[in-house]
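>>> Need the 3D shape of this:
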Amino acid sequence: MDLVKRRALLDEAMDARGDWPERSAWLREAVSELPRDLFAPDRLWRWDGHAYVPVDRRTDPEGWAEELYGSQDSAAVTQVSGGLPSSSLSAQGVVVDMLDSLRLEPGHRVWDVGGGQGWNAALAARRAGPGRVVSTEIDPELAAFARGRLAAAGLDVRTLVADATTTVPGGGRFDRVIAAYAVERVPWAWVEATRPGGRIVYPWGRLGHVALTVAADGRRASGYVQGLGQFMADRTGPVPPTAGWAGYRAVRGEGPAETERIVDRDLTPLASDWDLTFALRVAVPDAVITTGRDADGLNAWVHDGAASWAVFSATGDGATVLHQGGERRIGDELMLAWAQWEGHRRPDPYDYGITVTPERQFAWLRDADDGPRWPLHGKAAPASP
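You can find the predicted model right below:
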């Protein structure tokens, strides 16, 4: 297992694709000095098509290294709970992209939220300086692991066990806040903990990451989507609806459809157009969509994780039959959102942004003040002093 060679190959792959940001040239050197294998446990996890199976450094060193350095787009799963990933080392390309979005400078005070194994905090400390980064992690075992690895790397980072939705580290406001897990709504405490003009970079609803800038009066934070990627969900939030066929069947049950109509639309873009699926996720955030193809075309099964469902069945002639049931007509909601996306000239994810105030949070398109907007749902707990 030649880790030096693997690091170099991944560095070159990122360089070839333009993933090393010119604006944050320090990142390439920081990743070279503090590679992700220094913060990886000796057991990683790989999906084998049926379940997550362990990949141990001692018994399978090449497989272990492949999990870390196979691609700049691949996360390395470091913890599995109940058969599902509960922590990971984020993909190197995503980590670099988020830290670039943070616009971190020497001397900045940084709050690293959801510290995991400590790699994000290490890279931030390399830039901000000794004693400038505080990392919080809700899992005591992960926090202890990160603390040990950061100390071994000679970095002065304070690592605390805390729930970042209810607890803010003391010591004054932060210049930068960066989170490593997805939230639907930003805890207002994160905004209160950031100085006016400071930035908050966080994953939004497992869609991508957003960079908010706190207003001069501290009563508003707003900014655009910066990058795409999926992240672990907030452990303190509600359990996401079950995806796939199992989730759909659990909501639909065995009852008949309540409505049926023809939809004059080919569903193929649902499986191939990321701009469309992003827009649908913004407009109908609780819709869980599963697609599958047969001889007649692309079909889709949709549910909201609670009481409403829809199935789109291709007819083979470019049209689709829509059956629906439950408390709402979630299929109609998706078709309306699709038509609105086309009416907005098919925007891509980078045209969207988020605004957070004490009273409300909403997504917007192209203009935070005058553009179309959608309320953000879900709970955002305030923090105690």
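
>>> For the rest of this, base every contact and every neighbour count on C-alpha atoms.
Fine.

>>> And for the strand ranked longest in the chain, what's in contact with it?
Identified as the longest strand of the chain according to DSSP state E is strand 194-204. Contacts made with strand 194-204 from outside it, assessed by CA atoms under 8 Å, 6 or more residues apart in numbering, are listed as 98, 101-102, 173-185, 190-191, 209-218, 230-231.

>>> And stretch 153-168, by the same measure?
Here stretch 153-168 makes contact (CA under 8 Å, 6+ apart) with 34, 113-114, 121-122, 125-126, 130-140, 143, 146-147, 150, 187, 189-190, 193, 236, 380-385.

>>> Now, those that are in strands?
Taking DSSP E, the ones among those that sit in strands are 113, 133-137.

>>> I'd like the next helix or strand past the longest strand of the chain.
Once strand 194-204 ends, the next helix or strand along the chain (criterion: DSSP states H and E) is strand 208-214.

>>> Moving C-terminal from that next one, which element do we reach first?
Next helix or strand after strand 208-214 toward the C-terminus (DSSP H and E): strand 221-228.

>>> So which elements touch that following strand?
Other elements packing on strand 221-228 under the criterion 3 or more CA pairs under 8 Å, 6 or more residues apart in numbering; DSSP states H and E are helix 92-102, strand 208-214, strand 352-356.

>>> Would you do the same for the sequence below? I want to compare the two.
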Amino acid sequence: MTGPLPGPWREAFERVPRSAFLPDVVWVRLVDGMPDHAPVDRAVDPDGWEEIAWSDVPAVIQVRDGREPEPGEPAWPSSSVSQPSIVASTLLTLDVMDGHRVLEIGTGGGWNAGLLARRLGGANVVTVEVDPVLAAAARGRLDALGLRPTVVAGDGAKGWAERAPYDRILGTCSVARVPRAWLEQSAPGGLIVTPWTTAWATYGNLVLTPRQDGTARGRFVHGGSFMSMRGHRSRIRDVAAVVRPTDVPDTSTTTLSPWDVAGGDRHAEAVMGLVLPGLRTHWNDDPGTGDDFRSRLWIWDDALTSWATVDYDGQQLETFRVRQHGPRRLWDEVAAAWTWWTSAGRPAFDRFGLDIDPDGTQTIRYDEPDGPSWLIPLDK
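Below you'll find the model as predicted:
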């Protein structure tokens, strides 16, 4: 966000410091773009800990869901206390007013819940955390500051019906679909703000307005990248699980660079995720002996029926080798989506939205200046 915070939120941020919601050990990324993180212990490196606590960066407070690693498994992040500027921007998007009742999904360290409790009063805030250890720690930190929202250890996808309806529902973990319980527990005229994820990329927020007839309409807005709700994570941990030994792919070439569609441009990747639902990617930059590529982009579908690869050989940057297998030609689909997006002038992420029908069907919407252009149903 830019500019000063409005008075009530400024007071909340001043009275509820993020540092009070961090454990003595936080984690930092070792290499940009890679999952592995290293611990920073306050007792061993107090200056490093303080720098993380007071910087405008996310602070990872848990890795690997809190369990011991499997052999060779990196320390991938599973919970964090978010970047202050992103927290402020999201809370402003939530548009709370005095007396509003708020349900937060994903307590984490408890800082967001503390800010909401300071702004609205603890009696008006319920926060749900799937990890009971994190929930207990957050409750202790909130109590120590005299902030007492209701902290629930449970599945955030189910909301918390005991205190419904809520004027606002705030997600702090990204979702690939809006849980039905959130719609059912929203008050008339309410608002849902949640980070969004697609199989392709995690980026931005959905701002959704539920209606009394069970439908909802929302829009996507620019934002950060949040960890996925546990039930919305990919079930594939090794790309080798996608390819069968008997697969014989078709081969061809392409002039579309794999880095254009999956090379780190968050905006482009976010749009590709919206227009290519259910397609996932993975980069392999360590081919091993006998492989004739320097970098390989993998693409596969959630149903595990089809896959494709695009290879860079370390020399040729104008033409890339493509392999495709299965009933769908996934790289052809990607190329068609890229061609549409670029020919349409690369419309921004916030030109897309989400519609929810009474039967629960959720549909990605792209708005042309003169009205809806096309719709893509998400899988139920």
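
>>> Max pairwise distance over the ones in strands among the contacts of stretch 153-168 of the first structure: which two?
V133 and E137 (13.2 Å; CA to CA).

>>> Those two: who's more crowded?
Legend: neighbour count by other CA atoms under 10 Å for V133 of the first structure and E137, higher for V133 (28 against 23).

>>> Need the counterpart of the more buried one in the second structure.
In the second structure, V133 of the first structure lines up with V125, judged by TM-score structural alignment.

>>> residue contacts, that match?
Residues counted as contacts of V125 of the second structure (CA under 8 Å, 6+ apart) are 101-104, 113, 116-117, 149-150.

>>> do that again at 10 Å, thanks
Listed by CA atoms under 10 Å, 6 or more residues apart in numbering, the contact partners of V125 of the second structure are 100-104, 113-114, 116-119, 148-151, 163, 166, 168-169.

>>> my guess is P4 of the second structure contacts R10, does it?
Yes. Counting by CA atoms under 10 Å, R10 is a contact partner of P4 of the second structure at 8.0 Å.

>>> shared neighbours of V133 and E137 of the first structure, which are they?
112, 159.

>>> got the buried residues for stretch 345-352 of the first structure?
Residues 347, 349-350, 352 are the ones in stretch 345-352 of the first structure that count as buried (16 or more other CA atoms under 10 Å).

>>> Residues touching that stretch, excluding its own?
By CA under 10 Å, 6+ apart, the residues outside stretch 345-352 of the first structure that reach it are 207-208, 210, 223-228, 273-279, 282, 338-341, 363-368, 371-373.

>>> one more time with 8 Å
In this structure, residues lying in contact with stretch 345-352 of the first structure by CA under 8 Å, 6+ apart are 224-227, 275-276, 278-279, 341, 363-366.

>>> all helices for the first structure, in order.
Secondary structure of the first structure by DSSP state H: the helices cover 3-16, 26-33, 61-69, 92-102, 119-128, 140-152, 188-192, 244-252, 269-272, 274-283, 330-343.

>>> any chance of those in TSV, with mean neighbour count too?
Output for these, formatted as TSV (neighbours: other CA atoms under 10 Å):
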stretch	mean neighbour count
helix 3-16	15
helix 26-33	16
helix 61-69	20
helix 92-102	22
helix 119-128	24
helix 140-152	18
helix 188-192	23
helix 244-252	17
helix 269-272	14
helix 274-283	19
helix 330-343	16
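
>>> can you list these in TSV and add distance to A310 of the first structure?
Shown next, in TSV, are the helices of the first structure (distance: least, CA to CA, whole Å):
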stretch	distance to A310 of the first structure
helix 3-16	41
helix 26-33	46
helix 61-69	37
helix 92-102	34
helix 119-128	41
helix 140-152	40
helix 188-192	35
helix 244-252	8
helix 269-272	14
helix 274-283	15
helix 330-343	5
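
>>> okay if I get the helices and strands packed on strand 221-228 of the first structure as JSON lines plus distance to Q72 of the first structure?
Output for those, formatted as JSON lines (distance: least, CA to CA, whole Å):
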{"stretch": "helix 92-102", "distance to Q72 of the first structure": "5"}
{"stretch": "strand 208-214", "distance to Q72 of the first structure": "16"}
{"stretch": "strand 352-356", "distance to Q72 of the first structure": "25"}
